[in-house]
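Engineer: Here you go, sequence then predicted model.
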Amino acid sequence: MFDRSSVRLLLDRYRLIRLRQTIDREVDDFVVDVEADPERASLVDDPFVSMEDARDRLERLETTLLEQSDRRAVFLTVYTEMTAETIREIDAGEFIDSAWMERYLVRFAEYYRRAFRNYERGAIAEVPDPWIVAFGAAIRGDALALQDAFLGINAHINYDLALTLSDIGLDPDRSDKYVDHARINGILHRLVSVQQELLSELYAPGLSRVGDQFGELDDMVVALSLHTARKKAWQVAVVRSDARWTPVEKSTEWLLSRTATGGAYLLLSPETSPATMQVLRKIEADQLDLLSYAQDFHNRAETVL
């Protein structure tokens, strides 16, 4: 059923703020030519066939990108850890419906794989707009590492997640499936906290020189609103699942794309002062080694998961 209450649910303040960010803006500036690479292509050409296959190939893609100093690795450093931890919890029987969670994990990873593959191939028309912004900003290298990570998280949660849930189905036992869906929040929160901790240590000297605190960069975290975004992804999936009507599916997919793209623009325009952003970019240029950062992240993640 699709009625006025569904419209109010979909067009709330959270989404309207993000929709406004997309007015008179296109993603063309984030389309970057990518040199073909057989190694990367071999890892994303074929669909994932299991959660272990998704984990292993995502980890190998992260390694490849790190070796190539490709900043698209920054998101994958978080995502591979989240994927691995989710698999560990599935295997340990921590979820109510383990079989559903396995489908959830594989289908979710498939949305990332297809977006990455199509961007690599230059098939931009097949890449969702929020992923065009995330990939393009990372390849251009003019965003902070924190922004690179959050742009990927934004695209994956605010666009891919509702579609994933719709694809795998919410029924039967919808309430149990929501409990399993919500359990992921804790994993993601702990990993984002690790990332903030590492980057605050990197940025701290520069922030002290300009008299700012890392807390000002938390505007990005607020803009991302992970818990809220995952809850709203479920709400959209409910609307799509209950309506089972092509016009609703098309309109909600458009809405997901626009609001996720608006979220990306918010992440790229934090309220942090230009002087602070300039200092942080210089710190990253001089001190951020992607390989070392990734290793530190994975090591520290082991202590919180």
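Structural biologist: Received, thanks. Predicted model only: the values in this text are computed from it and were never measured.
Engineer: Please make it C-alpha for all contacts and neighbour counts, starting now.
Structural biologist: Noted.
Engineer: List the residues that contact residue 50.
Structural biologist: 102, 106 (CA atoms under 8 Å, 6 or more residues apart in numbering).
Engineer: separation between it and residue 277?
Structural biologist: 41 Å (CA to CA, to the nearest Å).
Engineer: ok, structure two:
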Amino acid sequence: MYMMLPATINEVLSSLDAIIADCRQRNSRVGYFAVLYRQMTLAVKNGMTNKAFEDAARMEKFDVIFANRYISAWDAYKNKKPCSNSWCAAFDACDTGNLIVLQHLLLGINTHINLDLSIAAAECCPGDSIKGLEKDFNKINEVIAVLSNNIQEKLSQIWFPLRFLTKISNKREEAVLNFSISAARKAAWANALLLAYEDAHTKTQHIKLIDDNVFLIAQRVIKPGFFVSFLLKPVLMMESKDVKGLIDVLQKEDAKAMLIAK
């Protein structure tokens, strides 16, 4: 059974609630990123209410298009239908027990920013209208970045090994996360500018190229190399295996995060 795609930001929140509920029922690690993404969407909604964006109506349209990229990918994957290679990699990784929560979050962030954000921006504002979106485009990235950092801080408070890893690696995994978002913002905006002016055929080829590159990044997150894997091993061993419980931990309301877009 396919999910009806939302048309408003409130419907996006309801759809994400349905995904999270389904993940809790099936003990699916897909729920980790879904929780983070719901928090981001709520922060965007609060930002619209508090006039944090230049054009609230345009931002809602942008947010819905952006969210539908994720929701439709999840729905297609769940129903064994084709979806992008990079989302398949992120979803496939959720079926294994050899990644820590932070890696699952990073896989979702990687695909949604590096692949979906530029496509959504170009669809929302094709042609010359894309130029007026830049400030609000960057604001969404700020929301993602701060929420990601808040989630990492929350995980470090709960699972001591992650805090230890931060110390002995000079915050290496935090730097990787922040760099990913910062670099992705620049790349996504550059791709959005190109996609906004491309014809249908060229756009399809361009999106395929982006997807291939994002898939390669996902593989580096899944298999980060011997040294990082060695550092992550104690975190993985001591991290809770209770998927429902972890989803509940991530769902705990973070007032700071919810107010970030004000």
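Structural biologist: Received, thanks. Please read all numbers here as calculations on a predicted model, not as lab measurements.
Engineer: care to give me the TM-score?
Structural biologist: Taking TM-score structural alignment, normalised by the length of the second structure as the basis, the two superposed chains have a TM-score of 0.87; 259 aligned residues with a CA RMSD of 2.6 Å.
Engineer: What's the match for residue 8 of the second structure in the first structure?
Structural biologist: Matched by TM-score structural alignment, residue 8 of the second structure corresponds to residue 50 in the first structure.
Engineer: Residue 75 of the second structure matches what in the first structure?
Structural biologist: Per TM-score structural alignment, residue 75 of the second structure is aligned with residue 117.
Engineer: Hmm, residue 45 and its match touching each other?
Structural biologist: Yes. If you go by CA atoms under 8 Å, residue 117 of the first structure and residue 45 touch, sitting 6.6 Å apart.
Engineer: quick one: which of the two has more around it?
Structural biologist: A direct count of neighbours by other CA atoms under 10 Å for residue 117 of the first structure and residue 45 places residue 117 higher, at 20 against 13.
Engineer: where's that one, which helix or strand?
Structural biologist: In the assignment (DSSP states H and E), residue 117 of the first structure maps to helix 98-121.
Engineer: how about residue 149 of the second structure, what's its partner in the first structure?
Structural biologist: By TM-score structural alignment, residue 149 of the second structure lines up with residue 193.
Engineer: still on that earlier bit, quick check: next helix or strand after the helix holding residue 117 of the first structure?
Structural biologist: From helix 98-121 of the first structure onward toward the C-terminus, using DSSP H and E, the following helix or strand is helix 129-140.
Engineer: so where in the second structure does that next one end up aligned?
Structural biologist: So helix 129-140 of the first structure is aligned with residues 85-96, judged by TM-score structural alignment.
Engineer: What are the buried residues along that stretch?
Structural biologist: Buried positions in stretch 85-96 of the second structure, judged by neighbour count with 16 or more other CA atoms under 10 Å: 85-91, 93-94.
Engineer: Save the residues you listed as JSON lines, and put in distance to residue 134 of the second structure too.
Structural biologist: Shown next, in JSON lines, are the buried residues of stretch 85-96 of the second structure (distance: CA to CA, whole Å):
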{"residue": "85", "distance to residue 134 of the second structure": "27"}
{"residue": "86", "distance to residue 134 of the second structure": "25"}
{"residue": "87", "distance to residue 134 of the second structure": "25"}
{"residue": "88", "distance to residue 134 of the second structure": "29"}
{"residue": "89", "distance to residue 134 of the second structure": "29"}
{"residue": "90", "distance to residue 134 of the second structure": "28"}
{"residue": "91", "distance to residue 134 of the second structure": "30"}
{"residue": "93", "distance to residue 134 of the second structure": "33"}
{"residue": "94", "distance to residue 134 of the second structure": "33"}
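Engineer: Pick the one among those closest to residue 57 of the second structure.
Structural biologist: Checking the buried residues of stretch 85-96 of the second structure against residue 57 of the second structure with CA to CA, the nearest one is residue 87 at 28.2 Å.
Engineer: give the contact list for that closest one.
Structural biologist: If you count contacts by CA under 8 Å, 6+ apart, then residue 87 of the second structure has 73-74, 108, 111 around it.
Engineer: Swap in 7 Å and give it another go.
Structural biologist: 73, 111 (CA atoms under 7 Å, 6 or more residues apart in numbering).
Engineer: Trace residue 221 of the second structure over to the first structure, please.
Structural biologist: By TM-score structural alignment, residue 221 of the second structure lines up with residue 267.
Engineer: Correct me if wrong: its match contacts residue 220.
Structural biologist: Yes. Applying CA atoms under 7 Å, one finds residue 267 of the first structure in contact with residue 220, separated by 5.6 Å.
Engineer: same for the helix or strand where residue 294 of the first structure lies, what does it pack against?
Structural biologist: Secondary structure from DSSP H and E places residue 294 of the first structure in helix 290-304. Judged by 3 or more CA pairs under 7 Å, 6 or more residues apart in numbering; DSSP states H and E, helix 290-304 of the first structure is in contact with helix 174-210.
Engineer: residues of the helix it packs on that come out buried?
Structural biologist: 177, 180-181, 184, 187-188, 191-192, 194-196, 199-200, 202-203, 206-207.
Engineer: so it versus helix 98-121, what angle?
Structural biologist: Helix 174-210 of the first structure runs at 50 degrees relative to helix 98-121, counting by axes from the mean of the first three to the mean of the last three CA atoms, to 10 degrees.
Engineer: and after helix 174-210 of the first structure, which helix or strand comes next?
Structural biologist: Counting by DSSP H and E, what follows helix 174-210 of the first structure is helix 218-224.
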